[in-house]
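Visitor: Got a sequence here, can you model it:
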Amino acid sequence: MEQSNHIERKLKLIHVVAVGLAYMSPMAVFDTFGIASDVSSGHVPAAYIVAFVAILFTALSYGKLVRQFPTAGSVYTYTRNIINPYLGVIVGWVTFIAYIALPMINALLADIYLSAGFPEIPGWVWIAGLLVVISFLNIFGVKLAASLNLLLVVFQALVGIIFTYLTIRSIVKGPESFITIGEIFPSGDEVSGLFGAAALLALSFIGFDAITTLSEDTINPKKTIPRAILIVAGIGGVFFFGVTYFMQSLFPDVSIFNDIEGASPEIAVMIGGNLFLSFFLAGALFSVFASGLAAQLSASRLLYAMGRDGVLPKRFFGYLHPKFNSPVANILLIGVLSLGAIFLSLEEATSLINVGAFTAFSFVNLCVIFNFFKQKGPRSFGFIIGSFIFPAIGLAFVVYLWASLDIFAIIGGIVWALLGTIYLAFTTDFFKKEPPQIAFDELEA
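Guide: Okay, here's the model as predicted:
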C-alpha cells in the first residue's frame, strides 16, 4: 500500500536555522569551557577554531548530498543509495542512537538544573516532565516546534551577549588583559592538548547535520538546507570562538574554580552576581528544552523515512497524522525510549550520542568520495578538491574522533549495530532481497 499522505513543506530558511541552532545548544559552550581549558592548557578559542575547520569539511559533504537527495532520511538515505542498501539501513540504525541519546542528555541536564533548586522533588519527575512537554509540542506540527525553537534560540543569544558584555567589563576593570593573536594558539608540548580539546568540542557543532532530516518539511530543500547547514555551522563557530576568547582572557587558569566541569555557574556569579546567575540558569534551561525539542523532531523524521521505505513496519513508523501532518507514533515512541535517561548517567548518554554522530559524519564523507569515483568522464581540479580532498580531510578528522571514544561507547555501538543487522537479515530473507525503496521524485514537489 502506497503512502497516501506526505509531509507538507512549511519550513523556511529561518525555521531550519532555528532548529539547527537549538539542536546545537549554544549554551553548551559554557558547560564545556572548564574541562576544555584544562585539556588545551588554556587555549579553548584555538581548539574551537580547529574543531570548526575540521567539521566544516563534513558540513560541505552534507550540503552536496542533500542537493542530490532532498528527503527526510539524511545519512540513511545517502548511504543506501550511493554505497549499499543494506549498509544504508545499518548506518541509519546506528545513527539513530545519537538522535535518541540527545533527548536523554537534555532530560538529564534538566534534572541536574532543577533538582539543584528543588531538591525535594524526585529527579525522574523533571525527566518525564520535559519529555511529555516536548512530545506534546512536536505532535502539533513542525512549524510550531520550529517557531518555538526560534524564540528559545533568541533568548539564548541574549544570555550569551550579556555574558560576554559582563566578561569584557570584568577584564577592563580587573588585572587581566585580552589575549593577543600570538597567544591564541599554543606552541610546543601544548599542541597535542589542543587537538584533544578540539575532539572534545567537535560535538558542539552537532545540529548542522540534524537539519538534513527536515528536508521534506522544508520549502525548496535543495537550496535551503545546504544554506542552512553552512549558516548554522558558521554562527556556531563565531559564537563559540567569541565567547571563549573573552572567557579565556578573564580566566587563563581554570584551576581557581571549585568544579572545573561545572565552572559556568561560578563564572556567572563572579561577573554578574546572583541576579545574573538566575538569568543564566534560565538560559541553560531554555537551551535544554530547545535542544530536546529539536532532537525529537529530527529523530521522528529519520524513523518516518525508514518506515515510509518499509525498512521498519510501515503502518507504525510511516504513519502521518491526517490533521497535524506529523509522525505522531514516532514522536511518542521516542518520548518513551528517552525515559531511559532515568537509568543512565550523563557520561553514558553522551558516549551514545558520540557513536551515532561519528557514524553519520563518517558515512556522509564516504558517500561523497564514492560519488567521486562513480563520476564518469574528465574531472576538473575543483571537482577533485570538493568531491575527494575535502571529504577525505573530513573523514580523517572523524577517524581521529573515533579514537577518543571510551570502551562503553564502542561496545554499545557494536551491540546496537549487531541488533540492526539481525533485524535486517530477517526482513530481507537473509539478504536475498533488497530493502524497499522510496521513489524520490514523488517527494520533490
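Visitor: alpha carbons only for contacts and neighbour counts from here, please
Guide: Will do.
Visitor: what number of residues lie near Gln437?
Guide: Using other CA atoms under 10 Å, Gln437 has 15 neighbouring residues.
Visitor: Identify the residue spatially nearest to it, adjacent ones excluded.
Guide: Asp309 (5.4 Å; CA to CA, 6 or more residues apart in numbering).
Visitor: try Val44
Guide: Leaving out its chain neighbours, the residue that sits closest to Val44 by CA to CA, 6+ apart is Ser37, at 5.4 Å.
Visitor: hang on, the one you found is in a helix, isn't it?
Guide: Yes: counting by DSSP: H, G, I helix; E, B strand; the rest coil, Ser37 falls inside a helix.
Visitor: Start and end of stretch 7-17, how far apart?
Guide: Stretch 7-17 has an end-to-end distance of 19 Å (criterion: CA to CA, to the nearest Å).
Visitor: Would you mind listing the buried residues in it?
Guide: For stretch 7-17, the neighbour count (16 or more other CA atoms under 10 Å) marks Ile7, Arg9, Leu11, Lys12, Leu13, His15, Val16, Val17 as buried.
Visitor: Report the central residue of this protein.
Guide: Ile206 (2.7 Å; CA atoms, centre = their mean).
Visitor: Please name the nearest non-neighbouring residue to it.
Guide: Among residues not flanking Ile206 along the chain, Met24 sits closest, at 5.3 Å (CA to CA, 6+ apart).
Visitor: surely that neighbour meets Gly207?
Guide: Yes: Met24 is in contact with Gly207 according to CA atoms under 8 Å; the separation is 4.5 Å.
Visitor: structure for this one too, so we can compare:
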Amino acid sequence: MNEKNQLQRRLKLIHVVAIGIAYMSPFAVFDTFGIASDVSSGHVPLAYIVVFIAILFTALSYGKLVKKHPTAGSVYTYTKNTINPYVGIIVGWVTFIAYLALPMINALLAKIYLSSGFPQVPSWVWIIGLISIISILNIFGVKIAASINILLVVFQFLVGTIFIYLNVRAITEGPKHFISLSELIPSGMEFSGVFAGAALLALSFIGFDAITTLSEETIKPKKTIPRAILLVASIGGIFFFTITYFMQSLFPDVSVFESIEGASPEIASIIGGNLFLSFFLAGALFSVFASGLAAQVSASRLLYAMGRDEVIPKRFFGYLHPKYNSPIPNILLVGLLSLSALFLDLRTATSLINVGAFTAFSFVNICVITNYFRHKEFGSTLSNLIGPLIGLGFVLYLWSNLDLYSIIIGLVWALLGVLYLTLSTGFFKKEPPEIEFDELEG
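Guide: As a prediction, this is how the structure comes out:
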C-alpha cells in the first residue's frame, strides 16, 4: 500500500476512550431521565443495568473482530471479510446513516440550547457555527480532536460529580431517602416497564462501537481497541447508573415536573439554583460539541475505508492530506451533509441513528457467530456462540421496538445502497476490490 495513503498511528488508549465517551455523549442520561422514568415506572437505574449487561455481549463481539481486522472500516470491514463483500458494502452503507445522523442531532441540540439562551440570534447561526468549528478542528488531525475531547469529557464528568453531590445533599437534608435494593428491583408486572426502559436507553451506549473506526490510527490496535471498547461501555454504564440512582432517589415520581422531557434542567435548578443550572447547561453544550466532533471523525474514517477499497470513488473518498493525515474531502462532505439539520427535526435524525446502530450491532454479532461455525477461530462455545447469540437477541428486541417510521427510512436508505451497488458492479458481475489487511496492522 502507498504509505502516503495510509493513516498514521498516533492515538493512545486515553485518546480512543475519550473519543468513545464523547461520541456516547454521557449527558444523554439527563436528557432521557424523565421519559425513561415514566416508561420504566421509576426504575431507571435497573433499566440501565439491564441494557449494560445486554450491550456488553455486543461489545465483546466488537473486541473479537477488531483483533482480526484492525482497520478503519469497522462493521463494513468485518462483514465484508466474514460474510460477503456485497453484504459488507450494504451494511457499511446502512451503518453510515447513524454516523451521519449524530452530527445532525448534535447541531439540532446546540440550536435548542443556545436559542433558549440567546433568542435574538437566528437559530441557523448555531447549526452552521457548530458544524464549521467541528469540521475545521477535524481537518487538523485526529489527535487534536482527541485531545480536545479529553478536556470536554473531563468537564462533563466534573458537572456530573457536582450534580451527584447536590443530589446527595438534598436527599440527606430533606424527607427523601436513598433507594434500597428492594425498591431498586420491581415486582411482578413492573418488569415489562424495565425492559421497555432498557430499549429506550440502549441508545445511550451508542458510541463504544464508533472507536473501531480508529483502529488504523491507534497504537497497537489489537490490544488497545478491545480494551477501549470495554472501558467506554463500562464507564458509561457506571456513570449512567450512578446519576440515575441519585436522581430517582430524590424524585421517585417525575409527574411533579412541568415537563418530563425537560426534567433534568428542573432538577439542576432545584438542587443548585441558577448558578448550577448555568454550569449544567454549559456541560450539556460541551457534550453536544464533543459528540459532534467524535461523530465526524468516525464518519469520515468509514468513508475513507470504503473509498480506499474503491467501493466509492477512491480519488475523492480515499484521499488523505499529506500534512495533516486526515481525509479532508470526507470531513467536508460529512459537515456539508450535517447541514441538513437546518431542515430536519430530532425525530427524523433519531430514527436514522436507530437504524444504523442496530444494523451495526446485529452484523457484528452475526460475524462472530459465522466465524465460529465456519472456522472455529474464536475458541470456546460460551464466549463465541452463546455470547453473540445473546447480544443478537437483545438487538432483535431493540429492532422490534422501533416505530414504523424508522423502519421505512431504513429500508429506503438500504434500497438506495443496493441500487448503487448493483449499478457499480455491473449487476454483481464484478467483485468489489479487496485490501491487504496485514499491511495495516502495524
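Visitor: How much space separates the residue nearest to Gln437 of the first structure from Leu130 of the first structure?
Guide: The value you get for Asp309 of the first structure to Leu130 of the first structure, if CA to CA is used, is 31 Å.
Visitor: residues touching Lys433 of the first structure, list them.
Guide: With contact set as CA atoms under 8 Å, 6 or more residues apart in numbering, Lys433 of the first structure has no partners.
Visitor: Same check on Gln68 of the first structure?
Guide: Lys222.
Visitor: if you set the cut-off to 10 Å instead, what comes out?
Guide: When contacts are counted by CA atoms under 10 Å, 6 or more residues apart in numbering, Gln68 of the first structure is found next to Tyr78, Lys222, Phe440.
Visitor: Over to the residue of the second structure positioned farthest from its centre. Which of the three states is it?
Guide: In terms of distance from the mean C-alpha position of the second structure, Pro175 ranks first, at 38.1 Å (CA atoms, centre = their mean). Applying three-state DSSP to Pro175 of the second structure yields a three-state assignment of coil.
Visitor: Tell me, how many residues neighbour the equivalent of Leu421 of the second structure over in the first structure?
Guide: Leu421 of the second structure maps onto Leu424 in the first structure, with residues paired by TM-score structural alignment. The tally of other residues near Leu424 of the first structure (other CA under 10 Å) stands at 21.
Visitor: Is Leu424 of the first structure in contact with Val311, as I believe?
Guide: Yes: the criterion here is CA atoms under 10 Å, and Leu424 of the first structure meets it with Val311 at 8.1 Å.
Visitor: Give me the common contacts of those two.
Guide: Contacts common to Leu424 of the first structure and Val311, judged by CA under 10 Å, 6+ apart, are Tyr86, Val89, Glu434, Pro435.
Visitor: among those residues, who's most crowded?
Guide: Highest count within these by other CA under 10 Å belongs to Val89, 23 neighbours.
Visitor: Can you tell me, leaving aside adjacent residues, what's nearest to that residue?
Guide: Take Val89 of the first structure and drop its neighbours on the chain: the residue closest to it by CA to CA, 6+ apart is Tyr76, 6.2 Å away.
Visitor: Distance of the residue nearest to Gln437 of the first structure relative to Gly117 of the first structure?
Guide: Distance from Asp309 of the first structure to Gly117 of the first structure, by CA to CA: 46 Å.
Visitor: What of Gly92 of the first structure?
Guide: In terms of CA to CA, Gly92 of the first structure sits 39 Å off from Gly117 of the first structure.
Visitor: could I get the shared contacts of Leu424 and Val311 of the first structure as TSV with secondary structure and distance to Ile331 of the first structure?
Guide: What follows is those, written out as TSV (DSSP: H, G, I helix; E, B strand; the rest coil; distance: CA to CA, whole Å):
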residue	secondary structure	distance to Ile331 of the first structure
Tyr86	helix	25
Val89	helix	20
Glu434	coil	27
Pro435	coil	24
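Visitor: Out of those, which is nearest to Gly412 of the first structure?
Guide: Ranked by distance to Gly412 of the first structure (CA to CA), those are led by Val89 at 17.8 Å.
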